[in-house]
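Colleague: build me a structure from this.
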Amino acid sequence: MIRCPPFPSEPRVRPSRLHAIASRFLLPALIVASLLAGLGLRQPSPPDEPRFVLAARQMVETGQWLLPHRGSELYAEKPPTFMWIQAATYRLLGDWEIAFLLPSLLAALLTLWLVWDLARRLWNRRVARYAVLGLFVCIQFGLMAKRAQIDMVLVGMTTLSLWALLRHLLLGPDWKLLALGAFAAGVGTVTKGVGFLPLLALLPWAAWRWRHPDTRGAGRGWGWWLVLPLFVAGTLVWLAPLGIALLRQSDPALQSYAQELLFKQTGTRYANAWHHHQPFWYYLEVIAAQWLPGSLLLPWLLPAWWRRLRRGDPRYVVLLGWALLVLLFFSASPGKREVYILPMLPALAVAAAPLLPGLLRRTGVRRALLAYVLVLAAVALMAGVGALHGDGWAQRYALKRAIDLAVVPRIGGWLLGFALAAGLLAALLRQRRAGLAVVSTTALLWMMYGLGAMPALDPYSSSSQVMERTRRHIGADAELGMIGWREQNLLQTRPQATDFGFKRPLDAQWRLAAHWVAADPARRWLFVLDDAMSACVDPARVVDIGSANRNHWRLLPGTALDTACVAAGQGHLPAAVAAPNDD
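Modeller: Below you'll find the predicted structure:
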């Protein structure tokens, strides 16, 4: 195999026997167990999970897989790839509570393996283990691995593409891997529009080759002509069936769907975002807070990276150059969300891994990491004690979210247990093994989150409690319609309730609802957002059914609605009620 340069090796630090055993066997098992913890113990929670599962469930139930739906309307904010994966997982397993989370979990495990393999090939196995541990301990990675959002699957696809491209560029040439990288970037693009980002790695590599023209490696070759066609082939996983449908059908709704998704939700969303406006430096705040504890090491990593960049090491040039381009790309858009820069994190973990053995010998680094563990333990201790003893903050939060106060001590017990375990780890491992303390504490954090906190909050965050109360009130033979609804409410209805549009103006929803109710007013009920209530309803017959996710809901029998009043437009309704924005 031809390599670009004879790569310089990093200084080797001989590990202790305990550290070697833990890093080879115990820590990988602990990582997998902590990411698995809680699988199947909760239901989809807002803001994003319910809408994806709702669309996936409708695919399975209707057999209409090409175009995702949110209730009765087409869902045009995201391509259907992620929902296809969830629907296919359900068809395989037959259990939504596992199927909706499994794609993110598998994508996280795939990402960890790709990081390990890339670091192993660029350096050695020991560096590869540090790369995996460095990625795992960053808070945002673990959080997204345990959430059913597109972003973790996107990270899996972008990391696969980057893994293949870097093996070709730095360890090649290997034209099959170049083809795989281009194809994976295309599939990533129709999963979420920024899936093309791994191809930006060609720019820092080209700059390095320009400065080192005599270096042998992935240079000239006919295989470069594969990049664009195979990228396009990856996008055709979805664009081809969509194009065929557009050619065969003249439905205006389908045309509008394609136009919104291909133009408004891509180019317009990037260049002229209509929500999530943040300043240019916003992602520096995200890195500082959500990439803890990795961000604590930046004062040591940045100078070390700079020295290696000045030496012209192509591994650092490509990895860090690509990460910088991704950061600048997202920073240039006025619309920003913290998850957008997550694809950078695996590459930075690989770039940091060779330096970690040396950094962990520094007293300042060890103190910073141990302080992180102690602060986590202290915060959890204060929150847990407050929840167990009826602290005002905990009760106010529970009341604001319509959470049963009896649940608060249960969550407090989990927090207290985590705090005591993290404190014990810090006391046993102390400053000498601060890195091991961080990894173990992170694993405990995600076990507490998956096995304790999220299952306890699930009836309230998923709206299942409100919808169960609704089912009991109307009876098994009644039919339910929904106005001003949220995705989690519709998802929790079985069989699925009748809706009258999600983005449709409220007055139009009420007119459709009135027509639906008039067909059988004795059996039909309406589930209505409090802020969307019509003046054409008899207030004496409205049932206060409860709150969920900071929304208050009302239930009314069909006989309580004056359909003539609605038809005459006398309800004095707002045009719309704000709905949660898509990421």
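
Colleague: please count neighbours and contacts with C-alpha atoms only from this point.
Modeller: OK.

Colleague: can you pull out the helices in the stretch 251-400 of the chain?
Modeller: 252-259, 269-271, 282-290, 298-311, 314-332, 344-352, 356-359, 363-388, 392-400 (DSSP state H, counting those that start in this stretch).

Colleague: how about JSON lines for the ones you listed, with distance to T441 and mean neighbour count added?
Modeller: JSON lines is the format used below for the helices of the stretch 251-400 of the chain (distance: least, Cα to Cα, whole Å; neighbours: other Cα atoms under 10 Å):
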{"stretch": "helix 252-259", "distance to T441": "46", "mean neighbour count": "14"}
{"stretch": "helix 269-271", "distance to T441": "37", "mean neighbour count": "16"}
{"stretch": "helix 282-290", "distance to T441": "16", "mean neighbour count": "17"}
{"stretch": "helix 298-311", "distance to T441": "20", "mean neighbour count": "14"}
{"stretch": "helix 314-332", "distance to T441": "28", "mean neighbour count": "20"}
{"stretch": "helix 344-352", "distance to T441": "19", "mean neighbour count": "25"}
{"stretch": "helix 356-359", "distance to T441": "18", "mean neighbour count": "18"}
{"stretch": "helix 363-388", "distance to T441": "7", "mean neighbour count": "19"}
{"stretch": "helix 392-400", "distance to T441": "24", "mean neighbour count": "15"}
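
Colleague: could you also give me the structure for this second sequence? I'd like to compare it with the first:
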Amino acid sequence: MKDLKAYFFPRHYPALRDILILVILFGGAFFLFLGNAGLIEPDEGRYAEIPREMLERGDFVTPMLNYVAYFEKPPLHYWLNALSFKLFGLNEFAARFAGALAGLLTVLLVYHTGRKLFGRREGLFSAFILGTSTGFIAQSRINLTDMTLTLCLSAALCCFIIAADDQERHKGRYYYALYLFSALAVLAKGLVGLLFPAGIIVIYLATTRRWHLLKEMRLPGGSALFLAVVAPWFVLVSARNPAFARFFFIHEHLERFLTTVHDRYQPFWFFIPILLLTMFPWSLYGVRAIARAWGERRSRNGERLLFLLVWAAFIFLFFSASHSKLIPYILPVFPPLALLTGKMFSDLMDGEEQQQAFGPEKALLGALLAVMAVLAIIYPHVRELAPVLTGSGLVRPGGSLVTKPPLLSPLGGVVVACLTLSMGAAVWLAGRKRSLLILFAGLCLGSYFLETMGLQLFLEGIEFKKSSKELALLGRQATSHGGCLVSFGYEQSLPFYAGKRVVVVGGRGELEFGSRQGDQTAWFVEETDFLRLWQGEQPVAALIKRADYERIAPRLVPAPSVLGTKGKKMLICNRSAAGGPLPSGTQSAFVKRRSADGEGVAGDAR
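Modeller: Down below sits the predicted model:
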């Protein structure tokens, strides 16, 4: 306890030393085992293949996926991944490195901002809260554009509120950084990179009546910097691709927000439970932090608290109103909530207020942790308990919970339960000792190990269901001496692992736009065309779902050889390579995966 106080409580601890400690501590959480799992479908395969093709073609202006134009996102994340591939090679670690680094940098950014706005301890608490929010870490370790956006957008908004301080000596630097990071946010995810900073700042200026800040915001020079960073790519890609502007600005912005064209509709309240779950274990305290900040909006730090509230509310309500919702969209809300929660914890550490602090939250959190521990033990055995669960009405008969293999092994369930109970013990001990510092440190430590160990235990099951790495490598080997690699429905990671273009049979998904640019008829075919291709002279290897295989197998002549299966997917071939035996390792060496589930085998792609 004395050591914790000696570190957390001093107000004038060197900032560089704090940053070094944060990098060492959270470097493990963000980067440990980062490359262990195969790329998860669909996003990771997509955002790895696009930069791989950029490097192969030497074209960093026109993003292409499976060698057709792909304009759903701007190129910043692709550029970062391409640089990572150059540094670390074409592998899973490199594919996830940019996102993990963006997550770690966001933690450091929150520390710096909290320290500048409120003080050293507030910044430190805020950084620890963000870095131990389980959903933030989990999504940082996935190859997504949203974490790159979160870093750029958060940096822009943090620079503004720091520059808005009348005592800030480096106003010019922070204001110009605002424009720079806003431009990078546009290059990361599109017009939200401009809309969010502009909307949040205008609402803040209107509610605080600080319109005079417009005079010091370096609008002419900042606007020129913004355009200098943003304009070149948009001009070049539009010049080379006349269809870009309509697709990107109308289809990917207006139609995505106003319609269900992307088939991602969720109810307005969708992000409420998502935020509570992904910010665990701090979400319960975040609710009180929001209420506390609102009550203190007229205090000495009230305008800064109000800015953080506007930041979180604007983005939350914007995406809640959108007709296209995905879980990662909520990531830019985490930094302001972490700052609000970190300041609240710091304020309550002083004086006698901490003796009565968080009574309801501690009781509810303790109960939730106990329930989570029990569920972690039961979940790996849920299929064995199916008759009891369905008979009692707790689970719908035939539901995925009782029909699909669990993501967690029995041993993994025990480990997760122990980690969860350790957090519950910290909550109990904090209540017994009436110490907020024990509560804070215990939740940080428990959540840290839940992130570094618990998430990895779930990842094996997720990889088995969502990664086609082994089958893709088998396909690459089977067609290495010539031949055609086919995907029934587009499998995003297949061309990445195969290092070549694939023929897509049936649904084109996100490749619909690109498939209509130029003559792509040889690469996007229907089943009748595939059957003719299968009967041709060249070897054909096809990645296909088991249900599609059972439907089409009677029409496949010659009869297919099954090179490997994984979950519900299979890799089949029409003949041995060059008329001889199948390539070594594709037929004879099979390894059982999750054999207890009976979900299939995967070939050993050596």
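
Colleague: nearest to R410 of structure 1, out of the helices of the stretch 251-400 of structure 1?
Modeller: Nearest of the helices of the stretch 251-400 of structure 1 to R410 of structure 1, taken as Cα to Cα: helix 363-388 at 7.7 Å.

Colleague: re earlier: right, and the helices of the stretch 251-400 of structure 1 - which one's nearest G412 of structure 1?
Modeller: helix 363-388 (4.0 Å).

Colleague: quick one, strands of the stretch 351-500 of structure 1?
Modeller: Applying DSSP state E, counting those that start in this stretch to the stretch 351-500 of structure 1 gives strands spanning 479-483, 498-499.

Colleague: what's the closest of these to V365 of structure 1?
Modeller: If we rank these by Cα to Cα, the stretch that ends up nearest is strand 479-483, at 54.7 Å.

Colleague: mind reading off the mean deviation between that closest one and structure 2?
Modeller: Following the fit onto structure 2, the mean deviation recorded for strand 479-483 of structure 1 is 2.4 Å by mean Cα distance after the TM-score superposition for structure 1.

Colleague: helices or strands next to that strand in the packing?
Modeller: strand 498-499, helix 506-518, strand 524-529 (3 or more Cα pairs under 8 Å, 6 or more residues apart in numbering; DSSP states H and E).

Colleague: show me what the first one is packed against.
Modeller: If I follow you right, that is strand 498-499 of structure 1. strand 479-483.

Colleague: before we move on, the earlier item: of the strands of the stretch 351-500 of structure 1, flag the one that's most buried.
Modeller: strand 479-483 (a mean of 22; mean count of other Cα atoms under 10 Å).

Colleague: tilt between that one and strand 524-529?
Modeller: 30 degrees (axes from the mean of the first three to the mean of the last three Cα atoms, to 10 degrees).

Colleague: structure 2: which residue goes with R167 of structure 1?
Modeller: Aligning on TM-score structural alignment places R167 of structure 1 opposite I162 in structure 2.

Colleague: which residues does its match contact?
Modeller: T113, K116, L117, E168, K171, Y174 (Cα atoms under 8 Å, 6 or more residues apart in numbering).

Colleague: map M147 of structure 2 onto structure 1.
Modeller: Using TM-score structural alignment, M147 of structure 2 sits opposite M152 in structure 1.

Colleague: report the distance from whatever helix or strand its match lives in to the chain centre.
Modeller: Using DSSP states H and E, M152 of structure 1 maps to helix 150-171. Counting by Cα atoms, centre = their mean, to the nearest Å, helix 150-171 of structure 1 is centred 17 Å from the centre of its parent chain.

Colleague: how far off helix 314-332 does it point, in degrees?
Modeller: Angle, helix 150-171 of structure 1 to helix 314-332, by the same axes, to 10 degrees: 150 degrees.

Colleague: list the contacts of stretch 462-471 of structure 2.
Modeller: By Cα under 8 Å, 6+ apart, stretch 462-471 of structure 2 touches 37-42, 407, 493-494, 497, 543, 564-567, 570-571, 602-605.

Colleague: how many neighbours does W510 of structure 1 have?
Modeller: By other Cα atoms under 10 Å, the residues close to W510 of structure 1 number 26.

Colleague: ah, wrong one, I meant D391 of structure 1
Modeller: Counted with other Cα under 10 Å, D391 of structure 1 comes out at 15.

Colleague: swap in E56 of structure 2?
Modeller: 10.

Colleague: how close does the residue mapped onto F329 of structure 1 from structure 2 get to L22 of structure 2?
Modeller: When structure 2 is aligned by TM-score structural alignment, the residue opposite F329 of structure 1 is F318. From F318 of structure 2 across to L22 of structure 2, the span is 32 Å (Cα to Cα, to the nearest Å).

Colleague: do the same with S467 of structure 2
Modeller: Distance from S467 of structure 2 to L22 of structure 2, by Cα to Cα: 32 Å.
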